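S.K.: How does the following fold in three dimensions:
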Amino acid sequence: MSAKPLKKAVLPVAGLGTRFLPATKSMPKEMLTVVDRPLIQYAVDEARAAGIEQFCMVSGRGKTALIDHFDVSYELEATLRERGKLEALEQLHRDRLQPGSISTVRQQEPMGLGHAIWCARTFIGDDPFAILLPDDLVLSDTPCMTQLAQAYKETEGSVVAVVEVPRDQTNRYGILKTGHDDGKLVEVTGLVEKPKPEVAPSNLSIIGRYVLMPEVIGHLSKMERGAGNEVQLTDAMAKMIGHSPFHGLRFEGERFDCGDKVGFLEAQIAFSLSRPDLAPEVRAFLKKYTG
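M.R.: As a prediction, the model looks like this:
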């Protein structure tokens, strides 16, 4: 029996973005731009490239700009048309989502990533679903979620994107306990949220890209608190192991933590240099400032 098609994605976007204050005082952190596109647009584009058609944003108060971004802006489009800026107009049309393809739910209390995913339980239903954290930006030839979707088809089970982190940083991430490892796809035999370096089962860390089976919602529904006294997605995923296939994927590409100021600035440079229209001038001014 083949796996169900992957058509749904959950985007947890309820965070306050306090590390980027005052920029995020009146603007959602997911609307911060890397080059000329907001983080939320990168996440949605990556999901669409993987064949995903339905989106649920788990949001909070003051985040309506995220939905407005994907709405039709009649006045702007009319102005662009009148001024002959057809290339910009076409870009807006490409970015637009199909009517009815995006919904939102409120995470009324900040109870952790697991709680945010649980809030989307009605949207998820009985279907496999992707999770994309917009803070994590991946630069790659093949979009990271496309790679995960292919691994899901092959394994017919849950798959998470993983990277190796320094051993002394395991207490910042969800860490894998590993089984068979072919160098790309690694069997997950256990998961630990933010373990101390001396007891971490490996240095393979989950980043903000997941494909999960809907059974995870049943575990999240118990509202068990973990690290930080929050409902941890990692803890719920750990309970799925052994009942259905679960793998980590060493994806091809470079991940940037855009929830961190240095990571955000590094992403600006990397994505600028990946653009043929910008790379020559960016290299020139980098030389100016770096010698």
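
S.K.: drop to CA atoms for contacts and neighbour counts, all remaining ones
M.R.: OK.

S.K.: residue ranges of the helices in the stretch 1-150 of the chain, please?
M.R.: Per DSSP state H, counting those that start in this stretch, the stretch 1-150 of the chain carries helices over the ranges 39-49, 64-69, 74-82, 86-95, 113-119, 121-124, 144-155.

S.K.: Take these and write them to a markdown table, including distance to Ile207.
M.R.: Below are the helices of the stretch 1-150 of the chain laid out as a markdown table (distance: least, CA to CA, whole Å):
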| stretch | distance to Ile207 |
| --- | --- |
| helix 39-49 | 13 |
| helix 64-69 | 22 |
| helix 74-82 | 36 |
| helix 86-95 | 25 |
| helix 113-119 | 13 |
| helix 121-124 | 21 |
| helix 144-155 | 11 |
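
S.K.: To compare against the first, here's the next sequence to fold:
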Amino acid sequence: MKPVKTAVFPVGGQGTRFLPATKAVPKELLPVVDRPLLQYAVDEALAAGIERMVFVTARGKGALEEYFDVAGELVASLKAKGKTAELAVLDATQLAPGQIAYVRQQEPAGLGHAVWCARHIVGDDAFAVLLPDELLWSPAAPALAEMHDAYKTLGGNIISVLEVPEAHTSRYGIVTPGHVDGKITEVLGLVEKPAAGTAPSRLAVIGRYILQPEVMTILSAGKRGAGNEIQLTDAMADLIGVQPFHALTFTGTRFDCGDKAGHITANIALALEREDVGPAVRAWLRTQAI
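M.R.: Purely as a prediction, here's the structure:
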């Protein structure tokens, strides 16, 4: 299979759950310890061999472009002070010229619409989609890298899934499963946010996709689904039976950072893994009556 080289990041949401912070700071730049959420997703894409990042932004998201730009004055100041460690931190966030493209989603019409906005940059090649709100933590085996490896063998479309409690299935796109081979599940159907008690399984789609370009043609019809939005899940469902379609079960730790509790949990969990801040955080936790 031809390797996937382009990734789409839908980052146009308003982040209303995190007001008032997101009045001035895009939710994708909220930190988990000391790195923005978006940086974790970009690093995951790089680990999978992605070469071109497409950010689908919206009005008021200019800080996203600033973050990935060269901070000339800051770099000059750090160099003058001989702060090599801090310079190395900045270098690790720097992408090559031309490696990022930005497009605007001019109305909040759903995830499918956001992905469709990148159609001219994606072109006729398979592409990845990463939702930065979903922090999939697995440093030894990054989620998208495992998906890309599976894609090279299976082709078609690959989505990342995780088994969720029955009571939570109405919050997600849910897979109708077919043949299972280890972590790979054949996808026979997809339903977006099924009503309680109607879900075909507990396998929930969790924000990582490798898709064929034909999904853009389906999205172009502008068909509205759940929430009167253009749903990516509905468009993907139309590819089932036409192209190979599989789900890869994620075995790392998932943090839903679109939720306040999930974001706080991610900060604590990742801080505990760090040698520089972990001991202090662990010591504080021991003093709490939890």
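
S.K.: Overlay them and tell me the TM-score.
M.R.: Once superposed, chain against chain, the TM-score is 0.98 (TM-score structural alignment, normalised by the length of structure 2); 289 aligned residues with a CA RMSD of 1.0 Å.

S.K.: picking that back up, so which of the helices of the stretch 1-150 of structure 1 gets nearest Asp135 of structure 1?
M.R.: Closest approach to Asp135 of structure 1 among the helices of the stretch 1-150 of structure 1 is made by helix 39-49 (7.0 Å; CA to CA).

S.K.: how near is the nearest residue to Asp259 of structure 2 once chain neighbours are set aside to Ala261 of structure 2?
M.R.: Nearest residue to Asp259 of structure 2 in three dimensions, chain neighbours excluded: Arg17, at 7.1 Å (CA to CA, 6 or more residues apart in numbering). Per CA to CA, to the nearest Å, Arg17 of structure 2 is found 11 Å from Ala261 of structure 2.

S.K.: residues contacting Leu38 of structure 2?
M.R.: Residues near Leu38 of structure 2 by CA atoms under 8 Å, 6 or more residues apart in numbering: 28-29, 132.

S.K.: Which of the residues you listed ranks first by neighbour count?
M.R.: Glu28 (27 neighbours; other CA atoms under 10 Å).

S.K.: State the number of residues packed around the residue mapped onto the residue nearest to Asp259 of structure 2 from structure 1.
M.R.: Residue correspondence to structure 1 (TM-score structural alignment): Arg17 of structure 2 is matched to Arg19. When neighbours are defined as other CA under 10 Å, Arg19 of structure 1 has 12 of them.

S.K.: With Gly197 of structure 2 instead?
M.R.: Counted with other CA under 10 Å, Gly197 of structure 2 comes out at 10.

S.K.: same thing with Leu30 of structure 2?
M.R.: By other CA under 10 Å, neighbour count at Leu30 of structure 2 equals 18.

S.K.: For it, give its distance to Lys23 of structure 2.
M.R.: 12 Å.

S.K.: Alignment lookup: Ser107 of structure 2 to structure 1.
M.R.: No, residue 107 of structure 2 isn't Ser; it's Glu. So, by TM-score structural alignment, Glu107 of structure 2 is matched to Glu109.

S.K.: ranges for the helices of the stretch 151-291 of structure 1?
M.R.: In the stretch 151-291 of structure 1, the helices defined using DSSP H, counting those that start in this stretch lie at 216-220, 233-238, 261-273, 279-290.
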